[in-house]
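Undergrad: The following comprises the amino acid sequence and a computationally predicted model.
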Amino acid sequence: MEEEMVHVVCSHCKVVNRVPDAKLGDQPRCGRCQRALFTAVPLSLDQDDFDRFVNKSEIPLLVDFWAPWCGPCRMMAPAFEQASSLLEPRVQLIKINTEEQQSVAAKYGIRSIPTLILFKAGAEVARVSGAMDSKGLVAWTEQNL
């Protein structure tokens, strides 16, 4: 019986790795750079890297669209980081600074921040606006997977 493989984009060198689904929780490393594929820390990405993750990764992605001047965004940041350690490797968490990555924010019609979008297989599956604590983030994500 053949193992099911999952494509995971390395946050360090951006190469796409094939990882056995059953081994996602075993701290897999990138085949190219040998660094950990999952770090339990949200990834800050630019437009090109974000597009690569959305289009190439088979791991669901929870994306926080935020800005440095946004009080609720800053308030939610520690909860989002804590949720990363609770959700990985089932879900990768990504932060998109809407001030620096305006084209990404425009592409997804971000009108208020913080806005969370859950992507699965390259498609948006759920969206919510407003700050949440880590328990709420995990519950919302798991409910929408």
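TA: Cool, the structure landed. Numbers count the residues shown, from 1 in each chain.
Undergrad: contacts and neighbour counts: CA atoms only from here.
TA: OK.
Undergrad: Might one say that residue 64 is in contact with residue 95?
TA: Yes. Contact criterion C-alpha atoms under 8 Å: residue 64 and residue 95 qualify, at 4.8 Å.
Undergrad: Among those two, which residue is more densely surrounded?
TA: Neighbour tally, residue 64 and residue 95, criterion other C-alpha atoms under 10 Å: the higher count belongs to residue 64, 28 against 21.
Undergrad: Tell me if I am right that that one is in a strand.
TA: Yes. The assignment for residue 64 is a strand, going by DSSP: H, G, I helix; E, B strand; the rest coil.
Undergrad: next, the one to line up against it:
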Amino acid sequence: MQIACPHCHTQNRIDDERIADNPTCGACHKPVFAGAPVAVTAEQFAVLNKQLKHPLVVDCWATWCGPCQAFAPAFASAAEHFAGKATFVKVDTDQEQALANSLRIRSIPTLLVFERGQEQVRQSGAMSSGQFKAWLSDFF
């Protein structure tokens, strides 16, 4: 899969089988899937959801959505706070409509937690950073 590093935005090619090995960016050498949210396509989501051995936290959002934009810093803060315990990804529901439909996204922002490919919980609506971290602490 080709994925942009969330830290320096360099494109990295990562073999699907290496996803669970905590790969690092070829340019900045920081973990690609830890410490910051990663924007993903439907294909990338499918691979991550299948390969990861720790929780996958998903923010379904859109660029035009005010609450989504307001929630983005809380999501980024949680990604940093829970680095190494979960992978945080963002799905742009306008760009990935088929994925949004398959996930049954009816409003945004919608937050989901997956473990080993299975949805564990979902929450519609933005939360404060503290509320979001408390909500996630039940899973890690």
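TA: Structure received. Keep in mind the model is a prediction, meaning the values are calculated, not measured.
Undergrad: In terms of helices and strands, where is the residue positioned nearest the centre of the first structure?
TA: Nearest to the mean C-alpha position of the first structure, by C-alpha atoms, centre = their mean, lies residue 93 at 2.7 Å. For residue 93 of the first structure, the host element (DSSP states H and E) is strand 92-97.
Undergrad: which helices and strands does the next helix or strand after that strand pack with?
TA: The C-terminal neighbour of strand 92-97 of the first structure among helices and strands, as given by DSSP H and E, is helix 102-107. Of the remaining helices and strands, none touches helix 102-107 of the first structure by 3 or more C-alpha pairs under 8 Å, 6 or more residues apart in numbering; DSSP states H and E.
Undergrad: equivalent range in the second structure for helix 102-107 of the first structure?
TA: The alignment of helix 102-107 of the first structure onto the second structure (TM-score structural alignment) spans residues 97-102.
Undergrad: how much does the matching stretch stray from the first structure?
TA: Averaged over the aligned pairs, stretch 97-102 of the second structure sits 0.5 Å from the first structure after superposition, using mean C-alpha distance after the TM-score superposition for the first structure.
Undergrad: What lies in contact with that stretch?
TA: Outside stretch 97-102 of the second structure, the residues that touch it by C-alpha atoms under 8 Å, 6 or more residues apart in numbering are 42, 60, 91, 93.
Undergrad: Am I right that residue 69 of the first structure falls within a strand?
TA: No. With three-state DSSP as the criterion, residue 69 of the first structure is assigned coil and is not in a strand.
Undergrad: Now check the second structure for the residue matching it.
TA: In the second structure, residue 69 of the first structure lands on residue 64 (TM-score structural alignment).
Undergrad: wouldn't residue 78 of the second structure be in contact with residue 131 here?
TA: No. Applying C-alpha under 8 Å as the test, residue 78 of the second structure and residue 131 come out as separate, 10.3 Å apart.
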